[in-house]
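Student: sequence and predicted structure, then a few things I'm wondering about:
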Amino acid sequence: MNLEKTLVLLKPSAVQRGLIGEILHRFERKGLRLAGMKMMQLTDEILNEHYAHLAGKPFFQRIKNSMMASPIIACCFEGVDAVQVVRSMTGATNGRVAVPGTIRGDYSVSAQENIVHTSDSPENAKVEVARFFKPEEIFDYKLNALPYLNYEEEYQAD
């Protein structure tokens, strides 16, 4: 098991619907440590980089427009296998088919306005966290609840 950092973006659909606190609450209650958080207005430049893998798709501009509709909340969460934990909590990309109990399953009925973006692999998480946060915006502090979340060996790198 790995102690990992992962990126979570609360999209304009979460911000506009007043779901910021509810979603952050779910990640914190799960046992993930918030290592960084900020509100920001996304630009064409950062979205071209972030969604470069979708650049040739017909819906590319629509996604960028959606992501620039209002500020977003960028978060970095840390925990044992954080990427997989966050992805499991988030649910399927299309909110209409996401399982109830997941964030998208509970708050989304859209494939695009699907509340959150999350890193899809530990490798991409490193790239994405660095894209949205300067090193000094990521904080390393002791979470006093740590001994009550995992046993010590779970924090050791594989």
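Tutor: Structure received. Residues are numbered from 1 along each chain as shown.
Student: can we go C-alpha only for contacts and neighbour counts from here?
Tutor: Fine.
Student: please enumerate the helices of the protein.
Tutor: 12-16, 20-30, 44-50, 60-67, 82-90, 103-107, 122-132 (DSSP state H).
Student: show residues contacting the first one.
Tutor: To tie it back to what came earlier, the one meant is helix 12-16. 20, 66-73, 113-116 (C-alpha atoms under 8 Å, 6 or more residues apart in numbering).
Student: tell me the contacts of the residue lying closest to residue 114 once chain neighbours are set aside?
Tutor: Closest residue to residue 114 apart from its sequence neighbours, by C-alpha to C-alpha, 6 or more residues apart in numbering: residue 108 at 5.3 Å. Residue 108 is in contact with 94, 95, 96, 114, 115, counting by C-alpha under 8 Å, 6+ apart.
Student: try residue 39
Tutor: Contacts of residue 39 (C-alpha under 8 Å, 6+ apart): 71, 72, 73, 74.
Student: show me the residues you listed that map onto strands.
Tutor: 72, 73, 74 (DSSP state E).
Student: most widely separated two among the contacts of residue 108?
Tutor: The largest separation in those, counting by C-alpha to C-alpha, is between 96 and 115 at 12.3 Å.
Student: hmm, back to that, filter the contacts of residue 39 to the buried ones?
Tutor: With burial judged by 16 or more other C-alpha atoms under 10 Å, the buried subset of the contacts of residue 39 is 71, 72, 73, 74.
Student: okay, pairing it with this:
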Amino acid sequence: MSLERTLVILKPSAVQRGLIGEITHRFERKGLRLAGMKMMQLTEDLLNEHYAHLAGKPFFPRVKASMMACPVIVCCYEGVDAIQVVRSMTGATNGRVAVPGTIRGDYCVSSQENIVHTSDSPKTAAEEIARFFKPEELFEYDRAIVDFLYYPEEYKLT
């Protein structure tokens, strides 16, 4: 187990549907610590970098158009095994097959308009966080509840 940071983007489908509070509430109630959050309008250049692995796919122009439809909310969450925790909470990419109880299982029926983007590995998380946040936009702070979230051996600052 390790303390990790991960990126979460609340996509235009979440913003337009008024789900920002619902989704951030779920991550907070799980016990993840919010290290940074901001609203921003994504640009084509930023999306070309962020989704470079999709650049040759025929659906890539739709992805970019969808992600630029309105501002997004970009969040950095921290916790023990945060990447896996967030991905488990988020559910399958296709909302039609996402398990009820997950964010996508509860709030979407699309593979494209699927509410959130989440980092998929520690390497990707580090790259994505650096892409969307300046160091001074991320915060370290103690939470009084940490002793009620983890066993002392589980929670080590690395």
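Tutor: On my side now, so go ahead. Note that the structure is predicted; figures quoted are calculated from it, not measured.
Student: tm score of chain vs chain?
Tutor: The TM-score (TM-score structural alignment, normalised by the length of structure 1) is 0.98; 158 aligned residues with a C-alpha RMSD of 1.0 Å.
Student: make TSV from the helices of structure 1 and add distance to residue 153 of structure 1 and mean neighbour count to it.
Tutor: Putting those into TSV (distance: least, C-alpha to C-alpha, whole Å; neighbours: other C-alpha atoms under 10 Å) gives the following:
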stretch	distance to residue 153 of structure 1	mean neighbour count
helix 12-16	36	20
helix 20-30	19	14
helix 44-50	34	14
helix 60-67	39	16
helix 82-90	16	20
helix 103-107	29	22
helix 122-132	20	17
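Student: would JSON lines of those with distance to residue 158 of structure 1 be doable?
Tutor: JSON lines is the format used below for the helices of structure 1 (distance: least, C-alpha to C-alpha, whole Å):
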{"stretch": "helix 12-16", "distance to residue 158 of structure 1": "35"}
{"stretch": "helix 20-30", "distance to residue 158 of structure 1": "22"}
{"stretch": "helix 44-50", "distance to residue 158 of structure 1": "29"}
{"stretch": "helix 60-67", "distance to residue 158 of structure 1": "36"}
{"stretch": "helix 82-90", "distance to residue 158 of structure 1": "14"}
{"stretch": "helix 103-107", "distance to residue 158 of structure 1": "29"}
{"stretch": "helix 122-132", "distance to residue 158 of structure 1": "14"}
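Student: nearest to residue 2 of structure 1, of those helices?
Tutor: Closest approach to residue 2 of structure 1 among these is made by helix 82-90 (8.1 Å; C-alpha to C-alpha).
Student: what helices or strands is that closest one leaning on?
Tutor: Counting contacts by 3 or more C-alpha pairs under 8 Å, 6 or more residues apart in numbering; DSSP states H and E, helix 82-90 of structure 1 packs against strand 3-10, helix 103-107, strand 116-118.
Student: that helix versus helix 20-30: what angle between them?
Tutor: Angle, helix 82-90 of structure 1 to helix 20-30, by axes from the mean of the first three to the mean of the last three C-alpha atoms, to 10 degrees: 120 degrees.
Student: mean offset of helix 82-90 of structure 1 relative to structure 2 (after superposition)
Tutor: Between helix 82-90 of structure 1 and the corresponding residues of structure 2, superposition yields a mean separation of 0.1 Å, by mean C-alpha distance after the TM-score superposition for structure 1.
Student: isn't residue 78 of structure 2 right next to residue 36, touching?
Tutor: No - using C-alpha atoms under 8 Å, residue 78 of structure 2 is not in contact with residue 36; the gap is 9.5 Å.
Student: list the contacts of the alignment partner in structure 2 of residue 92 of structure 1.
Tutor: Alignment note (TM-score structural alignment): residue 92 of structure 1 maps to residue 92 of structure 2. Contacts for residue 92 of structure 2 (C-alpha under 8 Å, 6+ apart) come out as 98, 99, 104, 105.
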